[in-house]
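# Have a look; sequence and predicted model below, questions after that.
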Amino acid sequence: MTHLKIVHGDATQEEIAALVVALASRAVPAAKAVRKPEIWRNPAHRMRKPLPVGQGAWRSSALPR
């Protein structure tokens, strides 16, 4: 880590701490926003959903979801 050196003036411990915090916050790169994938491009979007299985499956296969 780079050391700071005060070459002019008289700074208090609080002022030095505030300066270090300000410089450290500027050094951190901003996080990129996560993009939501576009569903209309996904080929899996066009695939058929699984068929219902079990008792009453034939009845529920014709009902809208």
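Nice, thanks for sending it over.
# use CA for all of it now, contacts and neighbours both
Will do.
# For residue 60, the count of nearby residues, please.
Number of residues near residue 60 (other Cα atoms under 10 Å) recorded here: 13.
# adding another structure so you can compare the two:
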Amino acid sequence: MSDRGHLRVVRGNPTEEELAALVAVLTAVAARRAVDGGARGDREASRWADRSRLVRQPLSRGPGAWRASGLPR
């Protein structure tokens, strides 16, 4: 095994306390994602990815229905 860690400081000179705080935050985020069910646990599904928009909506009846059919829902 290598002695190299998973994190690398690219710029600056952080103290041990600052590095410990960073590792604690990253560990908490990883644990929350594992509990929530993956990387998309916090986010809502995109409207672009929602396939229900491809299903035709029911037709409306009554006066002005033809005009309302061209309006966004």
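Sure, I can see it. Quick caveat, the model's predicted, so the values are computed rather than measured.
# What does the superposition give as a TM-score?
Their TM-score after superposition, calculated using TM-score structural alignment, normalised by the length of the first structure, is reported as 0.41; 31 aligned residues with a Cα RMSD of 2.0 Å.
# biggest helix in the second structure by residues?
Looking across the second structure with DSSP state H, the single longest helix is helix 16-36.
# got it, and the first structure?
Among the elements of the first structure assigned as helix by DSSP H, the one spanning the most residues is helix 13-27.
# how much space between residue 21 of the second structure and residue 28 of the second structure?
Relative to residue 28 of the second structure, residue 21 of the second structure is positioned 11 Å away (Cα to Cα, to the nearest Å).
# swap in residue 66 of the second structure?
54 Å.
# now swap in residue 20 of the second structure and tell me
When distance is defined by Cα to Cα, residue 20 of the second structure is 12 Å away from residue 28 of the second structure.
# and if you look at residue 65 of the second structure?
Counting by Cα to Cα, the gap from residue 65 of the second structure to residue 28 of the second structure is 53 Å.
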